[in-house]
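A.B. asks: just a sequence and a predicted model for now, questions to come.
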Amino acid sequence: MRLNDDLIASDIGAYLEAHENKSLLRFITCGSVDDGKSTLIGRLLYDSKMIFEDQLAALENDSKKVGTQGEGIDFALLVDGLAAEREQGITIDVAYRFFATPNRKFIVADTPGHEQYTRNMATGASTADAAILMIDARKGILTQTRRHSFIASLLGIKHLVLAVNKMDLVGYNQDVFDDIVADYRTFAEGLPGKVNIQPIPLSALAGTNMTERSPETPWYEGPSLIEYLETVEIEAEDTARPFRLPVQWVNRPNLDFRGFAGQISSGAVRPGDRVRSLPSGRETTITRIVTAGGDLDEAVAGQSVTLTFADEIDTSRGDMIVSADQPAEVSDQFQVHLLWMSEQALLPGRRYILKAGAKTVTATVNAPKHGIDVNTLAETPARAAELNQIVVTTLSLDQPIPFDPYKDNRETGGFILIDRQSNDTVALGLIDFALRRASNIHWQAIDISRDALAEQKGQRPAVLWFTGLSGSGKSTIANALQKRLFAYGRHTFILDGDNVRHGLNRDLGFTDADRVENIRRVANVARLMSDAGLITLVSFISPFRAERQLARSLMPEGEFIEIHVDTPIEIAESRDVKGLYKKARAGEIRNFTGIDSPYEPPRNAEIRISTADRTAEDAAEEIFTYLETHGFLSVWDGPGSGI
C-alpha cells in the first residue's frame, strides 16, 4: 500500500511539474460583432476537457432556454458571463479564460465586437501574444474587423489567426475563403507592425478545423486552430533587453531595511550590477534581490522583487530603476498614438491625468497632427478625437518621466489618460518618441525676480478671473474695477475675451476645442503678467471648469481669484447688447454658451457677484475690498526680493 501511495504521489508530482513547465500563450479573440468569438472560445474549452460535469449540465440547461440549435449546446454561454450579455447575445466585457492542452497552457481574452466597446478590446490586446481575428464568411471584412486589426498591430501583437468562421453556412466554399484572405492580405500590408498571418477556415459551432483538420475542407492544407496555437512561436522574455523595473512601492518595514519593489519589465539584474534611478539620474549598485522565498542571485523579466541599494539615493513610487549603461530616456514632451475611448471628444489644450505604470503626472494634449482611417489606413485631417478614433498627436507633461518607445518595450512605453473631472479613463496611449524641443529648450535665468517687480509697484501680483455667461457683465465690472485700482495708484491690465480675439487668438473659432485653446493661451499670458508684478483682470466666459483649473494651477498659491459673475441666462439674454443671443436662437451662431454649448459654473469661486440687483460700481467695490483685506494692495513683502 505504501508503494502504491508513493507511486501515485510520484505520478501527481511529475504531472504537476510537467504542467508547470509548459509554455504559456496569451491570446485574444477579436473582430466584428456576432462573428462567433465567444462560441469559438467555448468550443476550445469544451474540446480541451476544461468543463466540469456540473458546468456542462448547467450549460446544456441554459442552452435550452435560449433555443440553441445543432447539438444542443450554446458554447458562447461559457464566456458570456454578464446577464446583459446572455440576454442580448453579445459580448460587453472582456472575459478571461484558462485552458491547457498536453503541449501548452493558454489564457484567452474574449473581447467584444461592438464598436461601443472597442476600449475593452484594446485592454485585452495590450497583454496578448497573438490574436484570433474572427470573420463571418457570409459578411467578409467589415470596418470593425479592420479597426481591431489595426489596434492589435499597433499594440505589438505579431501573430494573427485569420479565422474565417461559419464556413458551414457558405457550403465550405474555397472561393469564399480565398477571396476573404486575399482582401485581408491587401489591407494588412499597411498595418503599423509586422504581423504573421495564418488563415484558417472554421466552423466554431460544428468544430470544423478546431482540433484537427476536417474532411469538410479537403482543399485546406494548413494546421487546425489548436495545432497552430500549440506551435506558434512565443516571444520569450528577452533578458538581453535593457533592465527596467518601475518602482511600485518603497518597502520600509523597519529602520534597518529600505528596498524598492516592483515587477521587472525587461532584462535581468544581479547583485553588484550598476543601476540608475530615473528621472533623477542618480547611480548606485544593487546589493540584494529580496523575495518572499529568499534572496536571489538573479532576477529576470516577469518576476516581482525588492531591490536594495548600496547608496542612499532618492527613489520613489513611479520612478524607474534601469541599467546604468543602457538607461531609458527621460522627457516631458512626446509624440504619441492615442486610441480615444470616451464618448466625450478630446479637447486639445485640455489637461488630463497621465498614468504610466505607477507614475501619475498631468498632461496637456495638443491638437492632433492627423487621424488614421481604419478602412484605408490613410492619414486623415483631425482637429480633435472622437470615440474609437486613433490619432497621432503630441503632449506635454508637468514633469519629466522615464520611458522607452512602445515599439521597444510595451511595458514602459504605454500609458492611459484620465479625465480630471470625472476620473474616467478616456484614452490609451503609445509613446512614439520624445520631442527634441523637450531637451533643446531651457529656462533662461533672469536676475530680477517677480517678487522684486511686485515690490517696486507696491502691490501683490494677482489674476482676477471673471467668468460668466455672455452679457453677464464681466467686462463692465472689470473695467470699473480697473478704474478704481488705477485711482488708487495700482498697476493693472485687462485681458478681455473680445479684445484678445482681435490678435493673439484671432485664429480660433468657438468650438469646444477652440475655447479650450483660447483659455490655455490667455492663462499663460496672465501668468506672465503676474510675473511682471501686475494685478491682471481676465474677462472671459471660460465655460469649462477644467480650463479654469488649468489657469489656477499656473499661479502661485493664493494669487488666483475666481470671480463668478452669476447672472441668470434670462437676464443676460434680455440685455443682449451685441445681439448674439438673438443670432444663436435663430441658428446663425453655433456653439453659443448657454444655448447649444454648456456652461459649467464654478463650485468654489473666491467671489460670487450677482448683477441682477446691483450696479457694476457696487460689484467693483466689493472686489476692491476683497483685494484690500487680503493684502493685495499693500507693499508686497514676498519670500524674496531684489536683484
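C.D. replies: Perfect, I can see it now.
A.B. asks: C-alpha from now on. contacts and neighbour counts both.
C.D. replies: Noted.
A.B. asks: outside of stretch 73-86, which residues touch it?
C.D. replies: With C-alpha atoms under 8 Å, 6 or more residues apart in numbering as the contact definition, stretch 73-86 has outside contacts at 36-43, 59-60, 62-64, 68, 90-93, 95, 97, 110, 205.
A.B. asks: how about 6 Å then?
C.D. replies: Stretch 73-86 is touched from outside by 38-39, 42-43, 60, 63, 68, 91, with contacts defined as C-alpha atoms under 6 Å, 6 or more residues apart in numbering.
A.B. asks: next, format the residues you listed as CSV and append secondary structure and distance to A513.
C.D. replies: Converted to CSV, the contacts of stretch 73-86 look like this (DSSP: H, G, I helix; E, B strand; the rest coil; distance: C-alpha to C-alpha, whole Å):
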residue, secondary structure, distance to A513
S38, helix, 40
T39, helix, 43
G42, helix, 45
R43, helix, 48
E60, helix, 53
S63, helix, 49
T68, coil, 49
T91, coil, 34
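A.B. asks: between those, which is nearest G262?
C.D. replies: T91 (33.6 Å; C-alpha to C-alpha).
A.B. asks: list the contacts of that closest one.
C.D. replies: Listed by C-alpha under 6 Å, 6+ apart, the contact partners of T91 are 85, 112.
A.B. asks: ok, structure two:
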Amino acid sequence: MTTGVTDRIVASDVADRPGGLLRLATCGSVDDGKSTLVGRLLYDTKSVLADQASAIEEASRRRGQDTPDLALLTDGLRAEREQGITIDVAYRYFATPRRRFILADAPGHVQYTRNMVTGASTADLALVLVDARNGVTEQTRRHAAVAALLRVPHVVLAVNKMDAVAYREPDFASVVGEFTAYANELGVPEITAIPISALAGDNVVEPSAHMGWYGGPTVLEHLETVPVSQEVTSCHARLPVQYVIRPQTAEHPDYRGYAGQIAAGALRVGEPVTVLPSGRTSTVSGIDLLGRSVDTAWTPQSVTLLLEDDIDVSRGDLIVPTGDAPATTQDVEATVCHVADRPLTPGQRVLLKHTTRTVKAIVREIPSRLSLDDLSPHPDPGQLVANDIGRITVRTAEPLALDRYADSRRTGSFLLIDPADGTTLTACMVGASFAEAAVAVDEEGWDF
C-alpha cells in the first residue's frame, strides 16, 4: 500500500541530512486543527514560497479573515477551501537543517477514513490531534485504531487549542489519560503527548511562554529527533523485481540486471538468493547503485542486482536470501480496509497487486467486519462498504510469496483492484487479526 511518492525516494536522497527522511501523517477529528498545525509547521520553518503566501492571504481576505488562514496551505482543493474542511490527503514536503519530511494531512470526517489509511500506510509517525475542549472523540479513537492496525512505529498526541482552555495543565492531563487508556487497549507501547496551540504557535516550532508546567519538546523538536531506521537490516531482505535490464552494448554484451527498490533488509555480494515464486537459486555477483558498484545495499535503495547464473527472472518476481525465503501460497487471509464506493462481496473477481506482481484472484470469504468504536468483530457481514475494516480470504490464480504485515509493511501488504476499470478496491494487510496484531506489537515492539 504505497502512495507512489515514497517509491521514488532512494537512500541517496535521505542521506544528505543528519536525521534522514521522516514520513508523518496528521489525523484527528473534524476541526481539531490539523491543517492549521501543518500550515504553522510550514510557515514557521520558512517552507512557504512567496507566491504561496500571497495566494493564501488573498484567499483568506475573500473569506473575510484579517489574518492569513494557515490551514489553506494544505487544503489545496477548491471544494476544501469553500467548505473549510479537508476531504483528501494533502501531501507536503519540507525540510529543516536536521531532517527532511514528507507530510500527509489526512481528512477528519468519518466518511474519509479510507483516506487516512492511505496517508498512514507508509508513515513512520502518526500525529493525532485532539481539541482540548472536546477531548477524545469517536473519530479520534477510529484514527488511533487505524494507526495501530497499520503499525505506524511512532504515535504523537498533540492536544491542540490549549489557548481556548487558558493553557490549563489539568485539561491537558485529562485528554492524555483518556487517550492513553484507549491506546493501551490497541497495544500502542508508547505515546508522546505535547500541549499546543496551532493557531497561536505555542509548542509547534517555538516553545510556549504560556505553559511553564510543560518541559517536553515542541512538535518540530520531536519530529527532528525521533529515531527512524533507514537501514532495516533486522528485517528479511526482499527485492521485488521491477525491470530486467539488458543493454545489449559492445562494452557489456552479457549484462543482465534485475532492477527494483529493496523493500526490506539488506543484500550483499556473494549472498545465496532464491527467486520466487519459481524457487530457482543463484548467488549475488554484483550490485549496481546509481552507476557504481557496491558490496551491500539496503532498504529503501533502488538498485540493479546481478546474479552468477543465467536464470529466468522477470518483473513481479521476488529475490530473497536462500536461507530466509517465505513460503508461496495461493490462499491469502488478510485484514483489509475497503476504500472504494462499490462494495466488496464474496465471489467477486479482482486483480491482486503485491509489490510489482499483479495476478488474478477471487474473494472467497468475508469472515468479519471490525467495529473501531469498541474493537469488536461482527461475523459474516456479507460485504464490506467504503471505510469498512474487516477480514477476508482470497484465492489467487498464481502463487505469491507473502510476508506477515508485522514483519514487513511492504511485502506484507497488497491491493485488490477492479479488473474492469483499474479502480483500487481494498487495501490489505497479510496475517494476524486485529487483536493478534495488537498483542504482537506489545510483545515485539514497533521496529520492523
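C.D. replies: Okay, I see it. Since the structure is predicted, the reported quantities are computational estimates derived from the model, not experimental observations.
A.B. asks: about what we covered before: return the member of the contacts of stretch 73-86 of the first structure nearest to G294 of the first structure.
C.D. replies: G42 (40.8 Å).
A.B. asks: aligned partner of that closest one in the second structure?
C.D. replies: Using TM-score structural alignment, the partner of G42 of the first structure in the second structure is G39.
A.B. asks: re the thing from before, which PyMOL command selects the buried ones in the contacts of stretch 73-86 of the first structure?
C.D. replies: Buried residues among these (16 or more other C-alpha atoms under 10 Å), as a PyMOL selection:
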select buried, resi 38+39+42+43+60+63+91
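A.B. asks: centroid-nearest residue for the first structure?
C.D. replies: I416 (2.2 Å; C-alpha atoms, centre = their mean).
A.B. asks: leaving out the residues flanking it, which one is nearest to Y405 of the second structure?
C.D. replies: Leaving aside its sequence neighbours, Y405 of the second structure sits nearest to G412 (C-alpha to C-alpha, 6 or more residues apart in numbering; 4.0 Å).
A.B. asks: correct me if wrong: that neighbour contacts A406.
C.D. replies: No - the criterion here is C-alpha atoms under 6 Å, and G412 of the second structure misses it with A406 at 7.4 Å.
A.B. asks: in the longest strand along the first structure, what counts as buried?
C.D. replies: Counting by DSSP state E, the longest strand found in the first structure is strand 390-403. Buried positions in strand 390-403 of the first structure, judged by neighbour count with 16+ other C-alpha under 10 Å: 390-397, 400-403.
A.B. asks: distance from it to the second structure after superposition?
C.D. replies: Comparing strand 390-403 of the first structure with its match in the second structure after superposition yields a mean distance of 1.3 Å (mean C-alpha distance after the TM-score superposition for the first structure).
A.B. asks: tell me which strands and helices the helix or strand just after that strand is in contact with?
C.D. replies: Using DSSP states H and E, the helix or strand that directly follows strand 390-403 of the first structure along the chain is strand 414-418. Strand 414-418 of the first structure is packed against strand 351-356, strand 425-434, with contacts defined by 3 or more C-alpha pairs under 6 Å, 6 or more residues apart in numbering; DSSP states H and E.
A.B. asks: what's the closest of those strands to T211 of the first structure?
C.D. replies: T211 of the first structure lies closest to strand 425-434 among these, at 35.4 Å (C-alpha to C-alpha).
A.B. asks: so what touches the closest one?
C.D. replies: By C-alpha under 6 Å, 6+ apart, the residues outside strand 425-434 of the first structure that reach it are 333-342, 405-406, 413-418.
A.B. asks: that one vs strand 414-418, what angle?
C.D. replies: Per axes from the mean of the first three to the mean of the last three C-alpha atoms, to 10 degrees, the angle that strand 425-434 of the first structure makes with strand 414-418 is 140 degrees.
A.B. asks: which stretch of the second structure lines up against whichever helix or strand comes after strand 425-434 of the first structure?
C.D. replies: Counting by DSSP H and E, the element after strand 425-434 of the first structure in chain order, helix or strand, is helix 437-440. Per TM-score structural alignment, helix 437-440 of the first structure has no counterpart in the second structure.
A.B. asks: what residue in the second structure is paired with V170 of the first structure?
C.D. replies: So, by TM-score structural alignment, V170 of the first structure is matched to V165.
A.B. asks: what's the spacing between its match and D131 of the second structure?
C.D. replies: Using C-alpha to C-alpha, to the nearest Å, V165 of the second structure is found at 10 Å from D131 of the second structure.
A.B. asks: also T355 of the second structure?
C.D. replies: 38 Å.
A.B. asks: so stretch 361-378 of the second structure corresponds to what in the first structure?
C.D. replies: With TM-score structural alignment as the criterion, stretch 361-378 of the second structure aligns to 363-380.
A.B. asks: repeat that for stretch 278-288 of the second structure.
C.D. replies: Using TM-score structural alignment, the residues of the first structure aligned to stretch 278-288 of the second structure are 280-290.
A.B. asks: ok, now stretch 126-135 of the second structure?
C.D. replies: With TM-score structural alignment as the criterion, stretch 126-135 of the second structure aligns to 131-140.
A.B. asks: tell me the contacts of the residue nearest to the centre of the first structure?
C.D. replies: 354-355, 427-429.
A.B. asks: so which of those residues comes closest to V361 of the first structure?
C.D. replies: L354 (5.3 Å).
A.B. asks: how many residues are close by the closest one?
C.D. replies: L354 of the first structure has 23 neighbours, counted by other C-alpha atoms under 10 Å.
A.B. asks: now check the second structure for the residue matching it.
C.D. replies: The pairwise alignment with the second structure assigns L354 of the first structure to L352, based on TM-score structural alignment.
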